[in-house]
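J.: predicted model follows, preceded by the sequence.
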Amino acid sequence: MPKPVPMRQMPQIAHVDVNCFYASAERAFDPSLEGRPLVVLSNNDGCAVTRSPEAKALGIATGEPWFKLAPRAKEWGLVAKSSNYELYGDISSRVMELLGRYSAWLEVYSIDEAFLGVKGGPDDLLVLGRRMKEAVRRHVGVPVCVGIAPTKTLAKLCNKWAKNNPAFGGVCLWEAVPADVRELLMTRLPVDEIWGIAGRLTRRLNVLGIFTVQDLVSADPVMIRDKFSVVLMRTVLELRGTPCIPMEEERIGRDQLIFSRSFATPVTTAAGLREVFSVYGQQASARLSKHGLQAKVLTAFAATSPFRDNEQAYPSVCVPLPMPTADPLLLTRAAHALLPNIREGLKYAKAGLMLTDLRPTGNQPPLEPFENRHEERGIGSLLEYVSHRFGRGSIGLGHAGIKSGLDWSMKRGMRSPRYTTHWDELPVVKAA
């Protein structure tokens, strides 16, 4: 019978997460924001989606509407920034590329966090965690925390401890924390702080007397499976140190792709929504092409504001496509099937596309009589390439042609420059 492998020789998982990502990305190019309360706003400058530690100290909650914060912003010294997605996306790419140098096994989990497969003894892993933290801060300019543990769930938990406890110095290794300290920390942490547990599930766990992380660790996994799900049972096992959630090299295999935006100015005509769907259809095409996917079903929808009691409308249409496609012309034409359902004069506040039944490109080649000549020309890939190189709005087809300042486009009146992706917005450094 083989001898058990000591924990220090087993593969470990590092979870690296950028602290207050959007706010940190803003500060990377504007040092004057350091130490000041800062919020980054959602689409159309609606509400706070990211808060710096100083903003949190003021009691500002996630989702707080900007119109409520604005009157006291000067009194608090509060700075607000519109979402700058191009900057954040580029900063994220730089962080992930840098982290990839430290492990051949990197899973980009979201725009601001990643899992890495790592090996080594406790001292080696702590050194590695600190090196990654220092490298990202030095070369990209944003702060990160690192959690290292035998499972993904424990790595996320260690990262949380590293963020909230200065004693860890931003890097927490599960094995380096004494068992009695780990138990104490888990006893103090509410169960809804665990990865994947929130809201309704928390209330159901509370009914069973499970209020803390330690309560869940002590629960019977079989009982958890029977009363909840296999997924939650895996979480319990992961908290006990048994890996149940594998590393994934890609997270692109989605079941659907949704492209939806609220308008800065309501759209009141079918002609206006024709332009909207033309733009969205081509942007969705570019995104599909980027990930090597095609869609078989398109759903187009629009909506008025839910606060207009006498003027509410939520038209939608589901269009089966003749073949799996990422062709912008076919997607746009399918989206335009909603236009006959648009009521002229109503103030539509939002519209979007949902693409489902996604398949890898070329997975099911059509018979020759049904081949799409536009697909062969790679128009979607061309749109993605030109937009990436020269910026969104630099290329368009038909009703989505090159225009600037569209009335309905997203309002971002407090957006910082796109420092890393646009030549005319590059930062300028002056020597004293």
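T.: Perfect, I can see it now. All values reported here derive from a predicted model rather than from experimental measurement.
J.: CA only for contacts and neighbour counts going forward, please
T.: Noted.
J.: hmm, who's touching the lengthiest helix in the chain?
T.: With DSSP state H setting the assignment, residue counts place helix 270-290 as the longest helix in the chain. With contacts defined as CA atoms under 8 Å, 6 or more residues apart in numbering, helix 270-290 is touched by 259, 267, 294, 326-329, 331-332, 335-336, 339-340, 342-344, 351-353, 380-384, 396-400.
J.: list the buried ones in that helix?
T.: Across helix 270-290, burial judged by 16 or more other CA atoms under 10 Å covers 270, 272-289.
J.: drop anything exposed from the contacts of helix 270-290.
T.: Among the contacts of helix 270-290, those scoring as buried are 267, 294, 326-329, 331-332, 335-336, 339, 342, 351-353, 380-381, 383-384, 396, 399-400 (criterion: 16+ other CA under 10 Å).
J.: same for the helix or strand harbouring Gly89, what does it pack against?
T.: Applying DSSP states H and E as the criterion places Gly89 in helix 85-99. Counting by 3 or more CA pairs under 8 Å, 6 or more residues apart in numbering; DSSP states H and E, the packing neighbours recorded for helix 85-99 are helix 21-29, helix 122-139.
J.: ok, and what's touching the following helix or strand past the last one?
T.: It refers to helix 122-139. For helix 122-139, the following helix or strand on the C-terminal side (DSSP H and E) is strand 144-149. Residues from elsewhere that reach strand 144-149, judged by CA under 8 Å, 6+ apart: 12-19, 125, 129-130, 133, 136-137, 154-160, 162-163, 170-175.
J.: swap in stretch 378-395?
T.: 282-283, 285-290, 326-328, 396, 401-404, 421-422.
J.: put this next to the first one:
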Amino acid sequence: MANQTAKHVKILNGVCVWDRAPHQTTEDLLGRLPTVEIWGIGPKLTKRLRGLGIWTAKDLRDADEVRIRDKFSIVQMRTVLELRGIPCIPMEEEHEIKNQLIFSRSFSDPITDRIGMEQVMGIYAQQASARLHRHQKQAKILTAWAMTSHYNQNQDHQPSVTIKLPGPTADPVVLTRAAKQILPHILVGVKYARAGVVVMDLQPMAMQETFEPFVSPHEAKNIGALVQQIRSEHGTKAIGLGQAGLKQGPAWEMRREMMSPRYTTHWRELLIVKAA
């Protein structure tokens, strides 16, 4: 929230301290932010919230927290309290992934065809594969989804598919093929503003031996580990499978010209101070 304000509103010379921002500014921003943009709230939960008349972050903040807990869970109740400025979700510098991984972004330009969505699904599935290999995990289930803009009332389409994988896997080829099963559900001409891939039911690699007939030939050749090694040595865009292998960034990628410097998380962007 503070990051968006710093980019679009001139406060403190481009740095926003949320607690010091004008009240009207924070209210306007909360009123413009759809609930699907809030951490921990996906498209399915967004549909249920809309049924209760909750469309924006401001609506959720002002909702009855007890009702939200009863209708959903204690996690959503904590989100309501966090939006009110009451800390109840502890920050973690590094944590082990639990039972699912989500890869999702809004598009800078809407995607209106299956070729563009194929590239999206390929990139997200291979990002999931890389993350699974990094944490020595495998997934049993994959869900792929897409959705139109919250503001586009004339085109409301939110297709999704859930695929039970042949066996626990982190193979990029298997995950990419599974994610692309959403493509027949994509309507050509509809402006999709966001999409995502979720891998679920995770377990440690080699927790149980897989019978040889069920082992993917790609996994047998360790393609996933090889792709991850090349990316770690030569950059994330050095290699990819299918449409995800295009080195030039796709047109739908989020624009980052106004991205704040990562002074505390990126070595190459550390702030350099020189004493006169």
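T.: Done, it's in. Please read these numbers as outputs of a predicted model, since none were measured by experiment.
J.: need the TM-score from the superposition.
T.: Superposed pair, TM-score by TM-score structural alignment, normalised by the length of structure 2: 0.66. Supporting alignment: 218 aligned residues with a CA RMSD of 3.7 Å.
J.: check the mean deviation of the longest helix of structure 1 from structure 2.
T.: Comparison of helix 270-290 of structure 1 with structure 2 after fitting gives an average deviation of 0.5 Å (mean CA distance after the TM-score superposition for structure 1).
J.: what residues in structure 2 pair up with that helix?
T.: With TM-score structural alignment applied, helix 270-290 of structure 1 matches the range 114-134 in structure 2.
J.: thinking again about what came up before, which of the buried ones among the contacts of helix 270-290 of structure 1 fall in strands?
T.: The members of those that map onto strands under DSSP state E are Val267, Gln294, Ala351, Gly352, Leu353.
J.: which position in structure 2 aligns with the third one?
T.: Spelled out, that is Ala351 of structure 1. Ala351 of structure 1 maps onto Ala195 in structure 2, by TM-score structural alignment.
J.: from what I can see that match touches Ile111, true?
T.: No: look at Ala195 of structure 2 against Ile111 with CA atoms under 8 Å: they stay out of range, at 9.7 Å.
J.: returning to what we had before: and the ones in strands among the buried ones among the contacts of helix 270-290 of structure 1, which two are furthest apart?
T.: Val267 and Gln294 (29.3 Å; CA to CA).
J.: ranges for the helices of the stretch 101-250 of structure 1?
T.: Under the criterion DSSP state H, counting those that start in this stretch, the stretch 101-250 of structure 1 carries helices at the ranges 122-139, 152-164, 179-188, 199-207, 213-218, 221-227, 230-239.
J.: now render these as a markdown table, adding distance to His374 of structure 1 and mean neighbour count.
T.: What follows is the helices of the stretch 101-250 of structure 1, written out as a markdown table (distance: least, CA to CA, whole Å; neighbours: other CA atoms under 10 Å):
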| stretch | distance to His374 of structure 1 | mean neighbour count |
| --- | --- | --- |
| helix 122-139 | 42 | 17 |
| helix 152-164 | 43 | 24 |
| helix 179-188 | 57 | 13 |
| helix 199-207 | 46 | 13 |
| helix 213-218 | 54 | 20 |
| helix 221-227 | 49 | 14 |
| helix 230-239 | 43 | 20 |
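J.: wait, which of those helices is closest to Leu116 of structure 1?
T.: Ranking these by proximity to Leu116 of structure 1 (CA to CA) places helix 152-164 first, at 9.6 Å.
J.: give me the buried positions along stretch 377-394 of structure 1.
T.: Judged by neighbour count using 16+ other CA under 10 Å, the buried positions of stretch 377-394 of structure 1 are Ile379, Gly380, Ser381, Leu383, Glu384, Val386, Ser387.
J.: which one of those sits closest to Val429 of structure 1?
T.: Among the buried residues of stretch 377-394 of structure 1, Ser387 lies closest to Val429 of structure 1 (CA to CA), at 27.5 Å.
J.: what's the separation between the closest one and Thr421 of structure 1?
T.: Distance of Ser387 of structure 1 to Thr421 of structure 1, computed by CA to CA, to the nearest Å: 11 Å.
J.: if we can go back for a sec, tell me how far the helix holding Gly89 of structure 1 is from the chain's mean position?
T.: Chain-centre distance of helix 85-99 of structure 1: 12 Å, with CA atoms, centre = their mean, to the nearest Å.
J.: Provide the aligned range in structure 2 for it.
T.: Against structure 2, helix 85-99 of structure 1 falls on no residues (TM-score structural alignment).
J.: can you list the buried residues in that helix?
T.: Glu86, Leu87, Tyr88, Gly89, Asp90, Ile91, Ser92, Val95, Met96, Leu98, Leu99.
J.: so Glu253 of structure 2, which of the three states?
T.: Three-state call for Glu253 of structure 2 (DSSP: H, G, I helix; E, B strand; the rest coil): coil.
J.: pull the contacting residues for the alignment partner in structure 1 of it.
T.: Counting by TM-score structural alignment, Glu253 of structure 2 lines up with Ser409 in structure 1. By CA under 8 Å, 6+ apart, Ser409 of structure 1 lies in contact with Phe263, Ala264, Thr265.
J.: out of the residues you listed, list just those in helices.
T.: Per DSSP H, helices hold no members of the contacts of Ser409 of structure 1.
J.: reformat the residues you listed as JSON lines; add neighbour count.
T.: Output for those, formatted as JSON lines (neighbours: other CA atoms under 10 Å):
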{"residue": "Phe263", "neighbour count": "19"}
{"residue": "Ala264", "neighbour count": "18"}
{"residue": "Thr265", "neighbour count": "17"}
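J.: going by distance to Val428 of structure 1, which of the residues you listed wins?
T.: Distance to Val428 of structure 1 across those (CA to CA) is lowest for Ala264, with 30.8 Å.
J.: wait, isn't the closest one in contact with Met410?
T.: Yes: in this structure, Ala264 of structure 1 is within contact of Met410 by CA under 8 Å, at 5.2 Å.
J.: returning to what we had before: and the match of Glu253 of structure 2, how far from Glu311 of structure 1?
T.: Applying CA to CA, the value for Ser409 of structure 1 to Glu311 of structure 1 is 22 Å.
J.: same check on His399 of structure 1?
T.: 27 Å.
J.: so the residue lying closest to Glu27 of structure 2 once chain neighbours are set aside, which state does it fall into?
T.: Nearest non-adjacent residue to Glu27 of structure 2, counting by CA to CA, 6 or more residues apart in numbering: Lys58, 7.3 Å away. Here Lys58 of structure 2 is recorded as helix under three-state DSSP.
J.: run a quick neighbour tally on Lys58 of structure 2.
T.: By other CA atoms under 10 Å, the residues close to Lys58 of structure 2 number 22.
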